[in-house]
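Asker: Pasted the sequence and its predicted model underneath.
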Amino acid sequence: MPSERARQVRGEPLIEKILEATLDELARVGYAALSVETVAERAGVNKTTVYRRWPTKTDLVGAAVKREADTALCSADTGSLRSDMIAILTEIRDMLSTRRGQALIRMILAEGLTPEVAALMNEIRKSKESGPKATVARAVARGELPRGTDVEMVFSMLVGSLQHLLFFHHETPTNHRIAQIVDLVLEGACRGGGRCLRSAN
């Protein structure tokens, strides 16, 4: 049973407590085996408290993963696309290298083809990628990349290269490796014309 102290938690601290418990359970058992009841027990609250804010398990896990991803898929604006993307990819690497991040990778690989998880990850991707894509779009606007550059493709190549190393090679890229990825992709994007990226750093 929840303690008296746990029942007195309200507002943002309560939300944080429940979402933290959700991420811990996701790391422990994965998405399929995760239960709202166990999350509530770990958080020290009644399950009705959880269901009141998140009616389904998908809603709960989605909220927890989105919050965890907030620090990684951010928008950087240093005035240099190379510096911005190195910072963003480094944050993604650091997040996915944690115990919770590894649990997220396992969930995607093991359960990502199920309709429920696929829909969840697609929703998270759409909600969290706008900031980094805006970073690439600003680089096009200021001339670091040529006009007509496919912002979606540049971003996908950058993040996809990092994810490939993490997901399939089980490699945690070093800072040097991340810089290599960024240089390779952005140098290729520059070949269509526009000002050379290296001269802007």
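Answerer: Ah, there it is. Residues are numbered from 1 along each chain as shown.

Asker: only C-alpha atoms for contact and neighbour calcs from this point on.
Answerer: Will do.

Asker: My guess is Thr172 contacts Ser161. True?
Answerer: No: using CA atoms under 8 Å, Thr172 makes no contact with Ser161, being 11.9 Å away.

Asker: ok, the residue most central in space within the chain - contacts?
Answerer: Nearest to the mean C-alpha position of the chain, by CA atoms, centre = their mean, lies Ala69 at 3.6 Å. By CA atoms under 8 Å, 6 or more residues apart in numbering, the residues touching Ala69 are 95, 128.

Asker: Please compare the first structure with the one that follows:
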Amino acid sequence: MTTQKPTAEQGEAPARRRRGAALDEAILRAAAAELRESGYAGLTMDRVARRAGTNKNALYRRWPHRAALGVAAYGYLADASLPATDTGALRGDALALLRQANATWSSPQGAVLRELLAATAEDPHLLASLREQAGGSTLNAAWLNLLSRAVARGEAPVEAVHPRVATLPMVLLRGEYALRGTPTVPDPVLVEIVDEVFLPLVRGRAPNR
């Protein structure tokens, strides 16, 4: 007598249940894969849930809408691709990090971010989520760490470790993208941002009086 394998409708035993950080990781990994393959326009809670092997309720408990999940998935991609940058000198660190950001903007990952930014015109949730993500991004933390290392080496005053100082190179880089209308900036412009603006600002910071 042949025993038939039970189907899902007959109550097949579910896969091992994941919780907490393990489930968060599975969902973000699935959402990041969907972003890479289909872009933000093709990202749906249904597809992410299927890919992660969970249900939509698990997604909505963590991210209240598609926009929040899309931005979190982009952050997951960005965190995975951000290299350690420690050349032993402030100028070398700044150039390396700015060059990496410039290369990322013209990469498939950058295309995802550009699509997210374009979609904000029709999705206020997406705009709010992007602003929140930008405020605490890994890239911002990398620039602050860069400044902290410069202080430890005696290359900069402690007052230079400030969020406004740290975000300036990226603000200028994004301004160049907007002016040029292209997803890449020539390297001499990156050198100019570092040598003519960032380094003088860092070295000129004085204690608050």
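Answerer: Happy to help now that I have it. Quick caveat, the model's predicted, so the values are computed rather than measured.

Asker: does whichever residue in the second structure pairs up with the residue nearest to the centre of the first structure count as helix, strand or coil?
Answerer: Using TM-score structural alignment, the partner of Ala69 of the first structure in the second structure is Ala78. Secondary structure for Ala78 of the second structure, judged by DSSP: H, G, I helix; E, B strand; the rest coil, is helix.

Asker: Can you give me the neighbour number for Leu116 of the second structure?
Answerer: 22 (other CA atoms under 10 Å).

Asker: What's it aligned with over in the first structure?
Answerer: Counting by TM-score structural alignment, the partner of Leu116 of the second structure is Met107.

Asker: Does its match lie in a helix or a strand, and which?
Answerer: If you go by DSSP states H and E, Met107 of the first structure is part of helix 99-111.

Asker: Packing partners of the next helix or strand after that helix?
Answerer: The helix or strand immediately downstream of helix 99-111 of the first structure is helix 115-128, counting by DSSP H and E. Secondary structure elements in contact with helix 115-128 of the first structure, counted by 3 or more CA pairs under 8 Å, 6 or more residues apart in numbering; DSSP states H and E, are helix 57-69, helix 99-111.

Asker: mind putting those in TSV, distance to Ile178 of the first structure included?
Answerer: Listed next are these as TSV, based on distance: least, CA to CA, whole Å:
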stretch	distance to Ile178 of the first structure
helix 57-69	19
helix 99-111	18
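
Asker: Nearest to Ser130 of the first structure, out of these?
Answerer: Closest to Ser130 of the first structure of those is helix 57-69 (CA to CA; 12.7 Å).

Asker: Buried residues, the closest one. List them.
Answerer: 57, 60-69 (16 or more other CA atoms under 10 Å).

Asker: Could you tell me the angle between that helix and helix 99-111?
Answerer: 130 degrees (axes from the mean of the first three to the mean of the last three CA atoms, to 10 degrees).

Asker: with the second structure superposed, average distance for whichever helix or strand comes after helix 57-69 of the first structure?
Answerer: Downstream of helix 57-69 of the first structure, the first helix or strand assigned by DSSP H and E is helix 81-96. Compared with the second structure after fitting, helix 81-96 of the first structure deviates on average by 1.6 Å (mean CA distance after the TM-score superposition for the first structure).

Asker: neighbouring contacts of helix 81-96 of the first structure?
Answerer: Under CA under 8 Å, 6+ apart, the answer for helix 81-96 of the first structure is 68-69, 71-78, 101-102, 104-105, 132, 135-136, 139, 144, 158-159, 162, 172-173, 175, 178-179, 182-183, 186, 197, 201.

Asker: Please indicate which of those are buried?
Answerer: For the contacts of helix 81-96 of the first structure, buried by 16+ other CA under 10 Å: 68-69, 72-77, 101-102, 104-105, 132, 135-136, 139, 144, 158-159, 162, 172-173, 178-179, 182-183, 186, 197.

Asker: Can you give me the buried ones in whatever helix or strand Arg29 of the second structure lives in?
Answerer: Secondary structure from DSSP H and E places Arg29 of the second structure in helix 20-38. Residues of helix 20-38 of the second structure classed as buried: 23-24, 26-36 (neighbour count, 16+ other CA under 10 Å).

Asker: Turn the residues you listed into TSV, columns for distance to Ala134 of the second structure.
Answerer: Below are the buried residues of helix 20-38 of the second structure laid out as TSV (distance: CA to CA, whole Å):
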residue	distance to Ala134 of the second structure
Leu23	24
Asp24	20
Ala26	23
Ile27	21
Leu28	18
Arg29	20
Ala30	22
Ala31	19
Ala32	17
Ala33	21
Glu34	21
Leu35	18
Arg36	20
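
Asker: Closest one of those to Leu126 of the second structure?
Answerer: For those, the nearest to Leu126 of the second structure is Leu35 (14.5 Å; CA to CA).

Asker: Surely the closest one touches Ala111?
Answerer: No: assessed by CA under 8 Å, Leu35 of the second structure is found out of contact with Ala111, at 10.1 Å.

Asker: quick one on the thing from earlier: who's in contact with the helix holding Met107 of the first structure?
Answerer: With contacts defined as CA under 8 Å, 6+ apart, helix 99-111 of the first structure is touched by 23-24, 26-28, 30-32, 95-96, 117-118, 167.

Asker: could those residues go into JSON lines alongside distance to Cys190 of the first structure?
Answerer: Shown next, in JSON lines, are the contacts of helix 99-111 of the first structure (distance: CA to CA, whole Å):
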{"residue": "Leu23", "distance to Cys190 of the first structure": "40"}
{"residue": "Asp24", "distance to Cys190 of the first structure": "42"}
{"residue": "Leu26", "distance to Cys190 of the first structure": "41"}
{"residue": "Ala27", "distance to Cys190 of the first structure": "40"}
{"residue": "Arg28", "distance to Cys190 of the first structure": "44"}
{"residue": "Gly30", "distance to Cys190 of the first structure": "41"}
{"residue": "Tyr31", "distance to Cys190 of the first structure": "41"}
{"residue": "Ala32", "distance to Cys190 of the first structure": "44"}
{"residue": "Met95", "distance to Cys190 of the first structure": "29"}
{"residue": "Leu96", "distance to Cys190 of the first structure": "29"}
{"residue": "Val117", "distance to Cys190 of the first structure": "36"}
{"residue": "Ala118", "distance to Cys190 of the first structure": "33"}
{"residue": "Phe167", "distance to Cys190 of the first structure": "28"}
